[in-house]
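# Dropping a prediction and its sequence here:
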Amino acid sequence: MFDSKIALIVRDDLAVWQRLNVAAFLASGIAYATPEMRGEPYIDAEGQRYGSMLGQPMLVFAADLSGLQSAHRKALERELTLIPYVEAMFSTGHDEANRQAFLAEDTNNLNLVGVAIRGPKKAVDKAVKGLKMHS
């Protein structure tokens, strides 16, 4: 049905509120990076218009830090759309501070709590190979 795939990967040792927060931010990053994926607005039976969502499902996986770093590396190698979220971003209060926190990270050892990946199905499947669906 779709020739592309979206995967959100969230670290498995986070508190529930953190997992939900990370997933929401990652999904918004994919929506922003791929506006062509936006579906049509929703309209209810009385004609009230609502906002749009992405027109493609997203699969949510759980992984430890090593699994996140591996998926991140594979996604970079395959030049997939990649949205990162690092632990230091939990202690910031706004977007500019998030970017500064990310900039301060060790590029070769990111303290990832989540990543979103989008691209051709087979390439995304290779990036998330071995990861389990979030439960």
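Sure thing, it's come through.
# Please make it C-alpha for all contacts and neighbour counts, starting now.
Fine.
# Tell me how many other residues crowd the nearest residue to Ile117 once chain neighbours are set aside.
Leaving aside its sequence neighbours, Ile117 sits nearest to Leu82 (C-alpha to C-alpha, 6 or more residues apart in numbering; 4.8 Å). If you count neighbours by other C-alpha atoms under 10 Å, Leu82 ends up with 21.
# So Leu82: helix, strand or coil?
Secondary structure, DSSP: H, G, I helix; E, B strand; the rest coil: Leu82 is strand.
# And Lys121, how close does it get to Arg78?
12 Å (C-alpha to C-alpha, to the nearest Å).
# actually Gly119, not the one I typed
9 Å.
# Please say which of these two ends up with more neighbours.
Gly119 (19 against 15).
# pretty sure the more buried one is touching Leu80, no?
Yes. The pair Gly119 / Leu80 is scored as a contact, 5.3 Å apart, by C-alpha atoms under 8 Å.
# Touching both of those two, which residues are there?
Residues touching both Gly119 and Leu80 (C-alpha atoms under 8 Å, 6 or more residues apart in numbering): there are none.
# Can you tell me the SS state at the residue most central in space within the chain?
Nearest to the geometric centre of the chain sits Ala116, at 2.2 Å (C-alpha atoms, centre = their mean). Under three-state DSSP, Ala116 falls in the strand class.
# Surely it touches Ala27?
Yes. Using C-alpha under 8 Å, Ala116 is in contact with Ala27, at 7.2 Å.
# Overlap of the contact sets of the two?
What both Ala116 and Ala27 touch, as defined by C-alpha under 8 Å, 6+ apart, is the set Leu8.
# okay, now the one to match up with it:
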Amino acid sequence: MTTASQPTVPPSAASPRFDTKVVVLLSEGLTAWQELNVTSFLMSGIAVSAPGLTGDPYRDGDDNIYLPMLRQPVLVMTADAALLGAARGKATARADVAIAVWTRELFATGHDEANRAAVAAVAARDLDLVGVALRGPRHAIDRMIKGARLHD
């Protein structure tokens, strides 16, 4: 029996198994606003990293239309600086992994051009990463994030 707190899910909406995985790795010790800010910016990069990542627009019972969203789940995890750097390095070495980065310096910039300039001013190995988003083959992503913990 279905109650008001347990909506019925149509059989066609069963969770499919995706060949790819989307993960946001956040640095430990960020404040709540920083975690949300970093996650939203990183996911905007993932959303445009390949065609077909978003589904169709949503429509409610009153025929209001809402923007489409990613078609697959996103895991948000935490990691230390070493794991963030290692994941970045492994991801950039593979053509089949999309990566977005957020560095500590970007908290002080005010627009996209300044963000790109701040990243461009630092060698890859010296980036002060506070967030990395990855999309790629499931098993490859799993290996890159080994040791990360689900965000709590």
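Looks like it arrived, so ask away. Remember, predicted model here, so these are calculated numbers, not experimental data.
# where along structure 2 do the strands fall?
Along structure 2, the segments classed as strands by DSSP state E run 20-27, 58-59, 65-66, 74-79, 98-103, 129-137, 149-150.
# need the contact list for the residue lying farthest from the centre of structure 1.
Distance from the C-alpha centroid of structure 1 peaks at Glu46, with 34.2 Å (C-alpha atoms, centre = their mean). By C-alpha under 8 Å, 6+ apart, Glu46 of structure 1 lies in contact with nothing.
# Which position in structure 2 pairs with it?
By TM-score structural alignment, Glu46 of structure 1 lines up with Asp62 in structure 2.
# what's the answer for Val128 of structure 1, then?
Aligned partner of Val128 of structure 1 by TM-score structural alignment: Ile145.
# With Asp63 of structure 2 as the reference, measure out to its match.
According to C-alpha to C-alpha, Ile145 of structure 2 stands 41 Å off from Asp63 of structure 2.
# Between these two, tell me which one has more neighbours.
A side-by-side neighbour count of Ile145 of structure 2 and Asp63, using other C-alpha under 10 Å, places Ile145 first with 22 against 8.
# leaving aside the residues next to it on the chain, what's closest to that one?
In space, Ile145 of structure 2 is closest to Ala87, 6.4 Å off (C-alpha to C-alpha, 6+ apart).
# what's the answer for Ala123 of structure 1, then?
Nearest to Ala123 of structure 1 is Arg78, by C-alpha to C-alpha, 6+ apart, at 6.7 Å.
# got it, and Val97 of structure 2?
Using C-alpha to C-alpha, 6+ apart, the closest residue to Val97 of structure 2 is Gly136 (4.4 Å).
# Mean distance of the helix ranked longest in structure 2 to its aligned residues in structure 1, please.
If you go by DSSP state H, structure 2 has its longest helix at helix 32-47. In the superposition against structure 1, helix 32-47 of structure 2 averages 0.5 Å from its aligned positions (mean C-alpha distance after the TM-score superposition for structure 1).
# residues in structure 1 aligned with that helix?
By TM-score structural alignment, helix 32-47 of structure 2 lines up with residues 16-31 in structure 1.
# mind listing what's buried in that stretch?
18-19, 22-23, 25-31 (16 or more other C-alpha atoms under 10 Å).
# Check which helices and strands the longest helix of structure 2 sits against.
If you count contacts as 3 or more C-alpha pairs under 8 Å, 6 or more residues apart in numbering; DSSP states H and E, helix 32-47 of structure 2 packs onto strand 20-27, strand 98-103, strand 129-137.
# burial measure for the closest residue to Met69 of structure 2 other than its chain neighbours, as a count.
Distance criterion C-alpha to C-alpha, 6+ apart; nearest residue to Met69 of structure 2, sequence neighbours excluded, is Thr54 at 5.1 Å. Residues near Thr54 of structure 2, counting by other C-alpha under 10 Å, number 15.
# ok, now which ones touch Thr54 of structure 2?
47, 68-71.
# Mind filtering the residues you listed down to those shared with structure 1?
Retained in structure 1: 47, 68-71, out of the contacts of Thr54 of structure 2 (criterion both residues aligned by TM-score structural alignment, their matches' C-alpha atoms under 8 Å).
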